[in-house]
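Participant: Have a look at this prediction, sequence included:
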Amino acid sequence: MRIPKLQDLILFENDDLMVVNKPPFIASLDEREGGEVSMLRLARQYCGDAQICHRLDKETSGCLIIAKNPAAYRLVAMQFERRKVKKVYHALVNGTHTFEDVHVNLPILNIGNKNVSISRQDGKAAETIFNSLKYYKHYTLIECQPITGRMHQIRIHLATQRACIAGDDMYGGESVFLSKIKRVYHIAKDEEELPIMKRFALHAKQVSFKIDAENEVTVEAPYPKDFATLIKLLDKFDV
């Protein structure tokens, strides 16, 4: 995998903070099992005191807020704690689903080893709002607004609505293959068809937060190449 330069990922920057478009397959923080690169390491090569203000799953792309100094980190951390940061994600899900301001309010329990479950008894409060953006024959593009920030929140909340994210095999999602959406599709006998997107289809599209006591910023991240290609093929073959 080609390791990107942080400068090429920056969507917003001032003296204290930056928002980057995190590529898929790069962890937000250093992983216990090692690994060559993380967003934290890339950020600290660019700015020695950099701190990651929140996490995105390794496969998730999109808006990631990075503080350049401890005061800026505290400013953003307090906004997350008070649920003042507005986050908007786009997810492509299997099947047709009509969501109009659907509030899913189901507590999430972290059961360890990067796994979570819904637990009304022991889970922590978790709320997400879903709206359908675009309908295809076999899929739906969903706008997701997590009010809380639990691990795997959007993924498991969508799964509870039987709207699993495409490619998210942990929560029942099936990958998108060109053979499923294109009427005439041929593959050589000895070749194995690969999914259009080699990860689950979740992208942190937009983030809004205060950069100081008075000023708020809204930053939007364009789709990375794999997500953009998937949408382009669906627009062409699955309408």
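Facilitator: Good, I have the coordinates. As the structure is a computational prediction, the values presented were derived from the model and not from experiment.
Participant: going forward, measure contacts between C-alpha atoms and count neighbours the same way
Facilitator: Will do.
Participant: how about the helices of this structure, start to end?
Facilitator: Chain-ordered helices for the chain, with DSSP state H as the definition, fall at 39-46, 70-81, 153-160, 178-181, 225-237.
Participant: Could you dump these into TSV with distance to E192 and mean neighbour count added?
Facilitator: TSV is the format used below for those (distance: least, Cα to Cα, whole Å; neighbours: other Cα atoms under 10 Å):
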stretch	distance to E192	mean neighbour count
helix 39-46	33	18
helix 70-81	44	16
helix 153-160	28	22
helix 178-181	12	16
helix 225-237	19	15
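Participant: The closest residue to V239 other than its chain neighbours and K232, how far apart?
Facilitator: For V239, the nearest residue in space outside its immediate sequence neighbours is Y136; the separation is 5.1 Å by Cα to Cα, 6 or more residues apart in numbering. Taking Cα to Cα, to the nearest Å as the measure, Y136 falls 12 Å from K232.
Participant: can you check F200 too?
Facilitator: 16 Å.
Participant: out of the helices of the chain, nearest to N113?
Facilitator: Each of the helices of the chain has some distance to N113 by Cα to Cα; the shortest is helix 153-160, at 15.5 Å.
Participant: chain center to the closest one: distance?
Facilitator: For helix 153-160, the distance from its own C-alpha centre to the chain's C-alpha centre is 12 Å (Cα atoms, centre = their mean, to the nearest Å).
Participant: by contact count, what packs against that helix?
Facilitator: Using 3 or more Cα pairs under 8 Å, 6 or more residues apart in numbering; DSSP states H and E as the contact criterion, the secondary-structure elements in contact with helix 153-160 are strand 127-135, strand 139-146.
Participant: Got another one to weigh against that:
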Amino acid sequence: MIESSLYTADIPDELGGLRLDQALAELFPEFSRSRLQDWIKSGCVQVNGKALRAKDKVMGGEAVELRAELQDSGDDQPQDIPLDVVYEDASLIIVNKPAGLVVHPAAGNWDGTLVNALLHYAPELAAVPRAGIVHRLDKDTSGLLMVARTLQAHKVLVEQLQARDIEREYLAVVQGTMTAGGTVDAPLGRHPVDRKRHAVREDGKPAVTHYRVLERYPHHTLVRLKLETGRTHQIRVHMAHIHYSLVGDPVYGRLRLPAGAGPDLTETLRGFRRQALHATRLALAHPEHGDLCEWEAPMPDDMSALVDALRRAQEEGGAL
């Protein structure tokens, strides 16, 4: 069965000069570029009321209409994987994702993902793009993630995300003692050498992260972060950029043991093998009735144990 849904957007000025398919990939990140190219070829995309080719350049400011034709997916298989569902109704599911769970199937992780779990939990998600997932969390980032249960809900949530109307807040433990909160406004793009990494680049996409201090320790800080944008690895790259890399981050940081750290703290820091990052709060306008909805998920056990060890070390003077 094929269903269609109409998406509209204005191409922002900063995307001027890109190919149409590249601009659409930025505007509609929930769809793959190959799928967008197919829709362009089949006439499902109108730019200022006209059909263009995928390679045609956009200027910025054009009005885009995308009629997304979506077919039931038979590629990803349902799997009975436990889910921590914190809320659900006819149009929305909010999941508290554990660290270690991959969100989308990809090379090296073709099953055992959140998508597989969702297709088992709610089979109707097979008819929604990417099983209803409209934003991502890294494999080793825990916390709240929203899932659209219907095509209409998916459309509304994507529009909210693009308009930056969805509030996403995170907890993180960083290396170094921050004196105050602040904002990182630094564009992000692919690392020029290592394509698996991202980096601050002058020619990157706009990215803004706000952070405030919750607790200070002699050599670490517990912070709460709020995203304005949702770029890949945004928090991890931004914190490393200002020299406060996340504890346990295997890509953008390295283990730094404080001088004089006791055995308890040393063991805890050495044993923390993922970035200390948790999506703790999510707030959005409900896609059906528009009322403000918000959810909070406390830190998972491993991050709580990390914070407890830092507090004990501070009290005992073991990390001074």
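Facilitator: Thanks, I have it. Bear in mind that the values here come from a model prediction, so they are computed numbers and not experimental data.
Participant: With respect to burial, which of the helices and strands packed on helix 153-160 of structure 1 scores highest?
Facilitator: Each of these was assessed for mean neighbour count using mean count of other Cα atoms under 10 Å. The highest is strand 139-146, with a mean of 23.
Participant: Relative to structure 2, and after superposing, what's the average distance for it?
Facilitator: Per the superposition on structure 2, strand 139-146 of structure 1 and its aligned residues are separated by 0.7 Å on average (mean Cα distance after the TM-score superposition for structure 1).
Participant: Please report how far the spatially most central residue of structure 2 lies from V223 of structure 2.
Facilitator: Most central in structure 2 under Cα atoms, centre = their mean is R136, positioned 3.6 Å from the mean C-alpha point. Noted for R136 of structure 2: a distance of 21 Å to V223 of structure 2, by Cα to Cα.
Participant: Count the neighbours of the closest residue to R136 of structure 2 other than its chain neighbours for me.
Facilitator: With Cα to Cα, 6+ apart as the measure, V103 is the residue that lies nearest to R136 of structure 2, at 6.9 Å, once sequence neighbours are left out. Taking other Cα atoms under 10 Å as the criterion, the count of residues near V103 of structure 2 is 22.
Participant: Alignment lookup: V103 of structure 2 to structure 1.
Facilitator: Residue-level alignment of V103 of structure 2 against structure 1, with TM-score structural alignment as criterion, gives S28.
Participant: do D165 of structure 2 as well
Facilitator: Under the alignment defined by TM-score structural alignment, D165 of structure 2 is paired with K84 of structure 1.
Participant: what about the residue nearest to that match when sequence neighbours are not counted, distance to E81 of structure 1?
Facilitator: If the residues on either side of it in the chain are set aside, K84 of structure 1 comes closest to F209, at 7.0 Å by Cα to Cα, 6+ apart. Spatial separation of F209 of structure 1 from E81 of structure 1 under the definition Cα to Cα is 12 Å.
Participant: Which neighbours do those two have in common?
Facilitator: Residues within reach of F209 of structure 1 and of E81 at once, by Cα atoms under 8 Å, 6 or more residues apart in numbering: there are none.
Participant: what sits against K87 of structure 1?
Facilitator: Contacts of K87 of structure 1 by Cα under 8 Å, 6+ apart are Q145, P146, I147, A204, K205, Q206, V207, S208.
Participant: Which residue, other than its chain neighbours, is closest to it?
Facilitator: When the adjacent residues along the chain are set aside, K87 of structure 1 lies closest to V207, with 4.6 Å between them (Cα to Cα, 6+ apart).
Participant: Same check on L292 of structure 2?
Facilitator: Leaving aside its chain neighbours, L292 of structure 2 sits nearest to A285 (4.5 Å; criterion: Cα to Cα, 6+ apart).
Participant: Contacts only, for that neighbour.
Facilitator: The neighbourhood of A285 of structure 2, defined by Cα under 8 Å, 6+ apart, consists of I166, D291, L292, C293.
Participant: Quick one, which of the helices of structure 1 gets closest to N14 of structure 1.
Facilitator: Proximity to N14 of structure 1, assessed across those by Cα to Cα, is greatest for helix 70-81 (10.8 Å).
Participant: give me the element S4 of structure 2 is part of.
Facilitator: When elements are defined using DSSP states H and E, S4 of structure 2 is found to belong to strand 2-10.
Participant: tell me the angle of that strand relative to helix 151-162?
Facilitator: Going by axes from the mean of the first three to the mean of the last three Cα atoms, to 10 degrees, strand 2-10 of structure 2 is angled at 20 degrees with respect to helix 151-162.
Participant: Going along the chain from strand 2-10 of structure 2, find the next helix or strand for me.
Facilitator: Next along the chain after strand 2-10 of structure 2, taking DSSP H and E as the criterion, comes helix 20-27.
Participant: ranges for the strands of structure 2?
Facilitator: Under the criterion DSSP state E, structure 2 contains strands at 2-10, 45-47, 63-71, 85-88, 92-97, 142-148, 167-175, 182-185, 188-190, 198-200, 208-216, 220-227, 277-285, 292-296.
Participant: counting contacts, what elements does the third one pack onto?
Facilitator: Counting by 3+ Cα pairs under 8 Å, 6+ apart, the packing neighbours recorded for strand 63-71 of structure 2 are strand 2-10, helix 33-41, strand 45-47.
Participant: now the fourth one
Facilitator: In terms of contact count using 3+ Cα pairs under 8 Å, 6+ apart, strand 85-88 of structure 2 is assigned the packing partners strand 92-97.
Participant: The second one now?
Facilitator: Secondary structure elements in contact with strand 45-47 of structure 2, counted by 3+ Cα pairs under 8 Å, 6+ apart, are strand 63-71.
Participant: try the fifth one
Facilitator: Contact partners of strand 92-97 of structure 2 among helices and strands, from 3+ Cα pairs under 8 Å, 6+ apart: strand 85-88, strand 142-148.
Participant: Kindly compare burial across these and name the winner.
Facilitator: With neighbours taken as mean count of other Cα under 10 Å, these reach their highest mean count in strand 142-148, at a mean of 25.
Participant: Read off where it ends up in structure 1.
Facilitator: Mapped onto structure 1 using TM-score structural alignment, strand 142-148 of structure 2 covers residues 61-67.
Participant: ok, how many other residues are close to the residue nearest to L145 of structure 2 when sequence neighbours are not counted?
Facilitator: Among residues not flanking L145 of structure 2 along the chain, V95 sits closest, at 5.3 Å (Cα to Cα, 6+ apart). For V95 of structure 2, the tally of surrounding residues (other Cα under 10 Å) stands at 20.
Participant: picking up where we left off before, now the helices and strands packed on strand 92-97 of structure 2 as TSV including distance to P206 of structure 2?
Facilitator: Compiled in TSV, these are given as follows (distance: least, Cα to Cα, whole Å):
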stretch	distance to P206 of structure 2
strand 85-88	32
strand 142-148	22
